[in-house]
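Q: Sequence first, predicted model second:
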Amino acid sequence: MAGHSGTPELKFTHESLPQRVIFDSYAAAGHVAAEVDRLGARRPMLISTGTTIEVQGAVRHTEVVMHVPVEVAERARARAAAEAVDVLVAVGGGSTTGLAKAVALTTGLPIIAVPTTYAGSEATAVWGLTDGGGKTTGTDPRVLPRVVVYDAGLTLSLPVPLSVASGLNALAHCVDSMWAPRADPINRAFALEGARALNTGLPTVFDAPSDLEGRENALYGAHLAAVAFASAGSGLHHKICHVLGGLFNLPHAPTHAVLLPYVTALNEFAAPALAAAFGTPTAVEGLLSLQKRLDAPRSLRELGLNETDLPAAVDGVLPAVPAGNPAPIDRPRLAELLHRAWEGTDPR
């Protein structure tokens, strides 16, 4: 109609990543074998620290290190070249998928990812490498796994504390996707449904670790979270966590779990719909309630960060703050946020 400008929120450009996703509990091994054949591969490299599943004729590579140090990536790349590998099969958490991505980044080899945690790296084209205390991240279509095989049965052995931390890491993908640089109505819809599923599944995982339904809900939510995050991009929360991980070698998932309510308290005014995923008046209340319910880590101090490290953390994070963050960020505000997260005080 002439003169009608439309709804501002419904003017956007959204890009969905090309990926085959299989969700089938207790069936990963068969699906992996079929997908290796479908890709026409003959020499797989199985990247895994355990023996969760076997891949016939695979070269096994077990050196997996958190945050993917450059030298670890180089050794994996050299092994893939020496063994004439033609497909990478990553079975494990975010560090395992991250190593496969580092190999794919320079070789172009396809990845079949079989996640055993809720990290979500398998659904993104984001890679990360650490070198000399700094973490470099980027986006490249070569690192997006061609196939993801989700088997909730493989998560049953994941200890409850790690399940909680990993699940809250996935929830961080949902929350950050509400206001990240490329946030749009489609990835917000994925993020809200992902947050709802995680809020439903994680308490069941905590109370009944062998209950498959809880694990399936958590894995489903983690996938939606990762898809939303892949589209929306990295917001303030992830920028902070990447800097802290690279500078101080803090554990990835617990760091996300600790910081999430603090960044949410800062930015929630820009995404009031997020509260509905938790069934609480505000999303911060829902997150704090879930943290308490899951006995999750509550402070950076308990993760090993020293108070004397905080000024260096502020120096590292400030240049990485996204320009479009809903709440303006300056040095004093960032320093206050990090100090409160270090103490574990109420983010409200």
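A: Received the coordinates, thanks.
Q: From now on I want contacts and neighbour counts done on CA atoms only, so please keep to that.
A: Will do.
Q: For the stretch 151-300 of the chain, which segments count as helices?
A: Applying DSSP state H, counting those that start in this stretch to the stretch 151-300 of the chain gives helices spanning 160-176, 185-207, 212-232, 236-248, 252-267, 283-294.
Q: Second structure follows, compare the two:
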Amino acid sequence: MTGSGFIYTGHPSRVVFGFGTTAALPDEMARLGTRRALILTTPAQEAQGQRLADLLGEATVGVFAGAVMHTPVDVSDLAADRARQLKADVVVAIGGGSTTGLGKAIALRTGLPQIVLPTTYAGSEMTPILGETSGGQKRTQTTPKVLPQVVIYDIDYTLDLPVALSGTSGINAIAHAVEALYARDTNPVINLMAVEGIRALVRALPAISSDPHNRTARADALYGAWLCGICLGSVGMALHHKLCHTLGGTFDLPHAETHTLMLPHALAYNAPAIPEAMALLRTVLGPDPAQALYALGHAVGAPTSLEALGMPETGIPRAVDLALANPYWNPRPLERDALTALITRAHTGAAPIPG
């Protein structure tokens, strides 16, 4: 890699990592020169948002508990209007990818800075990428306007993360690193982060399944998710992420579970075209990385098929059509018959095979 040249762009963001780091939130707001925080959560995490409001006291102007999966445009518009009405000067997002996405959407519309407190392993908090859904389709854009200024990783939040969500959220993070290894603009820095991030998560996720309150495993998992998030935000993605956005946005499938199901199949499809990436993956996943990821999904109790997630079999041709629309880079050319077979196997829950 170094002999052929490369380009690496680092994205500026401040990271505070450890146990109990939420206590740093008031100081981090002060560093940004902000005094009026709008706190964002999903409906299920409103109580966590209220605890942040209590911590900030008069520096909180409101809690918006309306973040939902896939960041619908109408919710983004509503939340941005709320931020303007309350004269917020910073958004504080606590939660997973849905809440982080809403914070980014508000930042895009208002220019407000963001502080993110992740409670899952989604990794999107480290990226300048925003995906929003409208009319049944998810569209993504990359702009520094949506990159959070501060990310506070508090391992304590993950100690009670349900085992099933821990597993799928962690494999979702692994997907970022896997595709980063064979991205068109990959580079030695990202390769190091990707391999280290995968290693940490592969070590941590089975341990969490056995003992959800294993503090060492929880720290490893969040550390790995941070590294994988940097990978996602630093280089382009390919077939796997395109398929997951297509399936999630079109059939309203859960984000992390869809990534968990599709990753082994997308990797198997691309494997013949990415020998260097496969060699690196074998160092952390063993002789057959695609099968290892498939087995990892089963080991953490993830859903076993797209059918189980609610995707109808009749949707397979539409998913293939959408995956082939708006051509994008992938190390292996996209072939209709092979993609149909890939999605069909994922739909039935069959193990991945080379495409």
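A: Received the coordinates, thanks. What you see is a predicted model, and the numbers here were worked out from it, not measured in a lab.
Q: picking that back up, make TSV out of the helices of the stretch 151-300 of structure 1 and add distance to residue 338 of structure 1 and mean neighbour count.
A: Formatted as TSV, the helices of the stretch 151-300 of structure 1 follow (distance: least, CA to CA, whole Å; neighbours: other CA atoms under 10 Å):
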stretch	distance to residue 338 of structure 1	mean neighbour count
helix 160-176	17	27
helix 185-207	24	23
helix 212-232	23	27
helix 236-248	9	22
helix 252-267	8	24
helix 283-294	17	19
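Q: Could you point out which of those sits nearest residue 73 of structure 1?
A: helix 236-248 (15.6 Å; CA to CA).
Q: who's in contact with that closest one?
A: Helix 236-248 of structure 1 is touched from outside by 67, 130, 133-135, 172, 176, 180, 250-252, 255-256, 259-260, 263, 305, 313, 316-317, 320-322, 325, with contacts defined as CA atoms under 8 Å, 6 or more residues apart in numbering.
Q: Quick check: residue 92 of structure 2 is in a strand.
A: Yes: counting by DSSP: H, G, I helix; E, B strand; the rest coil, residue 92 of structure 2 is located in a strand.
Q: Map it onto structure 1.
A: Using TM-score structural alignment, the partner of residue 92 of structure 2 in structure 1 is residue 89.
Q: okay but its match is in contact with residue 109, surely?
A: No: with contacts counted by CA atoms under 8 Å, residue 89 of structure 1 stays clear of residue 109, the gap being 10.3 Å.
Q: rewinding a little: a markdown table for the helices of the stretch 151-300 of structure 1, including distance to residue 337 of structure 1?
A: Output for those, formatted as a markdown table (distance: least, CA to CA, whole Å):
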| stretch | distance to residue 337 of structure 1 |
| --- | --- |
| helix 160-176 | 16 |
| helix 185-207 | 23 |
| helix 212-232 | 23 |
| helix 236-248 | 11 |
| helix 252-267 | 7 |
| helix 283-294 | 14 |
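Q: All the strands of the stretch 51-200 of structure 2, residue numbers only.
A: 60-64, 90-95, 114-118, 129-134, 137-142, 150-154 (DSSP state E, counting those that start in this stretch).
Q: how about TSV for those strands, with distance to residue 187 of structure 2 and mean neighbour count added?
A: TSV is the format used below for the strands of the stretch 51-200 of structure 2 (distance: least, CA to CA, whole Å; neighbours: other CA under 10 Å):
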stretch	distance to residue 187 of structure 2	mean neighbour count
strand 60-64	39	21
strand 90-95	30	28
strand 114-118	27	26
strand 129-134	19	20
strand 137-142	19	15
strand 150-154	24	24
